[in-house]
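A.B. asks: Got a predicted structure plus its sequence, pasted below:
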Amino acid sequence: MINQFWVLLRPMFSIPDAWCLSRILKLFSLGLGVALLVVACSTPDSQISDRATANLNGTNCRMVEHDLGETQVCSQPQQIVALGPHILDLLLSLDMQPAGYAEVFPFHRGDSFNNPSEQIPYLGNRVTTQPLNLGDRSNPSIETLTRLQPDLILGEAGGLRQNYDLFSKIAPTLLWEQRTAKGKWQENLRQLAKALGPEERAEAAIATYNQQIAAARAEFAPVVAKYPQVLVLGANQLVDIMVVNDSSYLGEVLEGVGFELVSPPAQNKSELTTSISLETLPQLDDADLIFILGYDMSVRKQQQKATNAVLNRVIDQQTAKIQPEWQNNAIAQSLKASQEDRVFFVTYYLWNGLNGPIGAQLILDELRQLLLSPG
């Protein structure tokens, strides 16, 4: 094609001019070939673009540690995916908003969370965006995730470990484990702040948390003096009970307020929770207060579009099975806290599902309602 083009133009030029044009056309031909080669080589073999590789060519790059290794993050991520409420808690604590979100209870079927305050439990009123709905946090929609073209993917390693390589081809990915461990959210928050910048945001959020704990310690001092021993149980039914130990996130919050957590005598100090039988409960009768974290995963099957009514029902259902069982069981009712009406039913979702600074604030608020409110 280039030679034919030259044959047509050559009579219009003198020999020197023609020689120059010939050189220009050869250079143009070479440049065009290189450009076509670059385009051909950069065309992806699948619909998933390797944004993580593109990220390596960015500016202001830093290596960020997380529980599955190290990930290079460049520039300032804007399109951020939060896979789960714990991650959303950390993200919002750093004054950042999600572009995509996946839930524990993925009952909302819209393409996006267009009314997050009614569609995302506990944290939705802090979400100012309308993030794309990625579905289940343990099995998010890859198609939607790819369409979003995020700059950063954040999640928990537990249910996502097998997809880490796939996620990393879409965008730089950070995954964390053991969110319920004492001190873990602070570590995760600092690593996330390094990825998002500036890192000082993490220290500010941690300082705010410490101030809230100190203030709550003063508020609850009279209650703690009267009822110092606290037993925290997680249960959906009495055939499956776990004790939350003091090495946990909840232990950190409650002991920060001044309470002492009651644990089974044979507890392994490194375990965050200990499974017990119903018959073991009388051995824990030192507890002055009992908090039972109800969880009912069957609500995941709900298909309704989220409204306030549905959202409240999902939250209320977390204690729907365990509360009547406890109230009608002779062993449970033999405990001192039961007889003195100091057993409180709360949701596992809030008390041991957010595991971040906002979650701690919400737990303190609920403690105030349960223990400090008149009547």
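C.D. replies: Right, received. Where do you want to start? None of these values were measured; they are calculated from a predicted model.
A.B. asks: For the rest of this, base every contact and every neighbour count on C-alpha atoms.
C.D. replies: Will do.
A.B. asks: And the strands in the stretch 1-150 of the chain, which stretches?
C.D. replies: Along the stretch 1-150 of the chain, counting by DSSP state E, counting those that start in this stretch, strands occupy 62-66, 69-73, 80-83, 100-103, 132-136, 139-140.
A.B. asks: want to try CSV for the ones you listed, with mean neighbour count and distance to residue 342 as columns?
C.D. replies: Formatted as CSV, the strands of the stretch 1-150 of the chain follow (neighbours: other Cα atoms under 10 Å; distance: least, Cα to Cα, whole Å):
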stretch, mean neighbour count, distance to residue 342
strand 62-66, 17, 40
strand 69-73, 17, 45
strand 80-83, 26, 36
strand 100-103, 26, 32
strand 132-136, 23, 36
strand 139-140, 16, 39
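A.B. asks: alright, now check it against this:
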Amino acid sequence: MKKLLVIMTIVVLAIFSVGCTAKNTAIGQEPNSQVSGQEADKNEEEVKDAIKKISYLGNEYKVPSNVERIVITGSMESMEDALLLNVKPVAAITVGGEFPKMFQPIVDQAKSSGEKTQPNFEDILALKPDVILGSSKFPEDVMEKLNKIATTIPVSHISTNWAENLELLGKLVDKEEEAQRIIADYSKEIETAKASFDASLKDKSVVAIRIRAGNLFIYPEGVFLNPVLYGDLGFIAPEPIKLAKAQENISLEKLSELDPDYIFVQFSSDENADHPKVLEELQNNPIWKSLKASKEDHVFINVVDPLAQGGTAWSKSAFLKAVIESLSK
């Protein structure tokens, strides 16, 4: 009987001891766990609230230090830069309600931010962007609305700002070194191209035109594809291009007066919806056929994607390769 009593006493004491230990452990651990959770939340908030300053074309912009959610609206230049740096925006520009095929690698998970000149403010707001890349072409009221959603940077549509545009995106997504490498590589490509050209090309006249709304357009020396031709490769710009202040209509008669040796034509059906046969009609026009470039088979159509802006790192590199190939024929 005494042995049984001793055994029962030992069991009770053991159970009591385990219970106290568990209780003490729970009491001791709970505050530490709670503190750790609070610290983690605090750290997340600090990272989220941290900002960095981005300098671009003489202005300074404040953006989150870790930019992840980029919306591109209005700036096809930024679309091309994103393609080159493999940056996938949460929203991007659609053309006719669809993403252009050339941008498929970066828009597989993107929403539409609206058409090029028509941002969808409600959809952009719902996406909670870290930063918005807009266009320098946007009117003030559009920029004001976008800035109420998130910091909006008006990306330049001027071709000569191509390097600054690429550097901007590089700064935003911590790919500055890659952007700098692309810029440096293009400079090397230019020198290689110049060295490869036949001396007879030096005095040849070269013109790039774009067909829009059924009309022919030329651009100033610093716009569209012209910086590659006249700035980088050193061809002499014809007088009408030197005098152009913006996109300007040029008649076939005026073009025949220039009678260039080489013509690069960019044509997109999206920009000529009301004139679907304009390119065919142009090629069959007697004046067009009489041009030196036409007779010598020196007219090159859509050597780069017709939606390419011309004044971006992607466009410049692609067009340069196409020019080298075309002029060597």
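C.D. replies: Arrived safely. Remember, predicted model here, so these are calculated numbers, not experimental data.
A.B. asks: Next, the TM-score between them, please.
C.D. replies: Here the superposed chains carry a TM-score of 0.72, computed using TM-score structural alignment, normalised by the length of structure 2; 284 aligned residues with a Cα RMSD of 3.5 Å.
A.B. asks: about what we covered before: which of the strands of the stretch 1-150 of structure 1 sits closest to residue 23 of structure 1?
C.D. replies: Closest approach to residue 23 of structure 1 among those (Cα to Cα): strand 69-73, 44.1 Å.
A.B. asks: Packing partners of the closest one?
C.D. replies: strand 62-66 (3 or more Cα pairs under 8 Å, 6 or more residues apart in numbering; DSSP states H and E).
A.B. asks: post-alignment, the strand it packs on versus structure 2, mean distance?
C.D. replies: On superposition with structure 2, the mean distance recorded for strand 62-66 of structure 1 (mean Cα distance after the TM-score superposition for structure 1) is 3.6 Å.
A.B. asks: What is that strand packed up against?
C.D. replies: Partner elements for strand 62-66 of structure 1 (3+ Cα pairs under 8 Å, 6+ apart): strand 69-73, strand 173-176, helix 184-196.
A.B. asks: again, only this time at 6 Å
C.D. replies: Counting contacts by 3 or more Cα pairs under 6 Å, 6 or more residues apart in numbering; DSSP states H and E, strand 62-66 of structure 1 packs against strand 69-73.
A.B. asks: who touches the strand it packs on?
C.D. replies: 61, 62, 63, 64 (Cα atoms under 6 Å, 6 or more residues apart in numbering).
A.B. asks: do the same with stretch 205-224 of structure 1
C.D. replies: Contacts of stretch 205-224 of structure 1 (Cα under 6 Å, 6+ apart): 257, 259, 357.
A.B. asks: what do you get if the cut-off is 10 Å, keeping everything else the same?
C.D. replies: Applying Cα atoms under 10 Å, 6 or more residues apart in numbering, the contact partners of stretch 205-224 of structure 1 are 90, 93-95, 185-186, 189-190, 200-204, 227-228, 230, 252-260, 288, 356-358, 360-361, 364-365, 367-368, 371-372.
A.B. asks: I'd like the distance from the nearest residue to residue 157 of structure 2 once chain neighbours are set aside to residue 290 of structure 2, if you could.
C.D. replies: Distances taken as Cα to Cα, 6 or more residues apart in numbering place residue 136 nearest to residue 157 of structure 2, at 6.3 Å, with adjacent residues excluded. Per Cα to Cα, to the nearest Å, residue 136 of structure 2 is found 40 Å from residue 290 of structure 2.
A.B. asks: Next one: residue 221 of structure 1 from residue 4 of structure 1, what distance?
C.D. replies: 92 Å.
A.B. asks: Would you mind finding the match for the residue nearest to residue 157 of structure 2 in structure 1?
C.D. replies: In structure 1, the residue matched to residue 136 of structure 2 (TM-score structural alignment) is residue 157.
A.B. asks: Correct me if wrong: its match contacts residue 165.
C.D. replies: No. Shown here, residue 157 of structure 1 and residue 165 do not form a contact pair, counting by Cα atoms under 10 Å, at 11.9 Å.
A.B. asks: rewinding a little: which one of the contacts of strand 69-73 of structure 1 is nearest residue 79 of structure 1?
C.D. replies: residue 61 (16.7 Å).
A.B. asks: Under the alignment, what does the closest one map to in structure 2?
C.D. replies: Match for residue 61 of structure 1 (TM-score structural alignment): residue 52.
A.B. asks: what sits against the residue nearest to its match when sequence neighbours are not counted?
C.D. replies: Sequence neighbours aside, residue 65 is the residue nearest to residue 52 of structure 2 in space, at 4.9 Å (criterion: Cα to Cα, 6+ apart). By Cα under 10 Å, 6+ apart, the residues touching residue 65 of structure 2 are 47, 48, 49, 50, 51, 52, 53, 54, 130, 172, 173, 174.
A.B. asks: List just the nearest of the residues you listed to residue 252 of structure 2.
C.D. replies: residue 172 (44.7 Å).
A.B. asks: that older thread, how close does the residue mapped onto the residue nearest to residue 52 of structure 2 from structure 1 sit to residue 314 of structure 1?
C.D. replies: When structure 1 is aligned by TM-score structural alignment, the residue opposite residue 65 of structure 2 is residue 75. Taking Cα to Cα as the measure, residue 75 of structure 1 falls 39 Å from residue 314 of structure 1.
A.B. asks: re the thing from before, would you turn the strands of the stretch 1-150 of structure 1 into JSON lines with distance to residue 121 of structure 1?
C.D. replies: Converted to JSON lines, the strands of the stretch 1-150 of structure 1 look like this (distance: least, Cα to Cα, whole Å):
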{"stretch": "strand 62-66", "distance to residue 121 of structure 1": "26"}
{"stretch": "strand 69-73", "distance to residue 121 of structure 1": "30"}
{"stretch": "strand 80-83", "distance to residue 121 of structure 1": "14"}
{"stretch": "strand 100-103", "distance to residue 121 of structure 1": "9"}
{"stretch": "strand 132-136", "distance to residue 121 of structure 1": "14"}
{"stretch": "strand 139-140", "distance to residue 121 of structure 1": "18"}
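A.B. asks: quick one: which of the ones you listed is nearest residue 349 of structure 1?
C.D. replies: Across the strands of the stretch 1-150 of structure 1, closest to residue 349 of structure 1 is strand 100-103 (Cα to Cα), at 11.2 Å.
A.B. asks: hang on, the earlier thing: neighbour-wise, which of residue 221 and residue 4 of structure 1 wins?
C.D. replies: residue 221 (15 against 8; other Cα atoms under 10 Å).
A.B. asks: And what about that one, helix, strand or coil?
C.D. replies: helix (DSSP: H, G, I helix; E, B strand; the rest coil).
A.B. asks: now it: how far from residue 310 of structure 1?
C.D. replies: Taking Cα to Cα, one finds residue 221 of structure 1 at 37 Å from residue 310 of structure 1.
A.B. asks: re earlier: looking at the strands of the stretch 1-150 of structure 1, which is nearest to residue 38 of structure 1?
C.D. replies: Using Cα to Cα, the strands of the stretch 1-150 of structure 1 put strand 69-73 closest to residue 38 of structure 1, at 24.7 Å.
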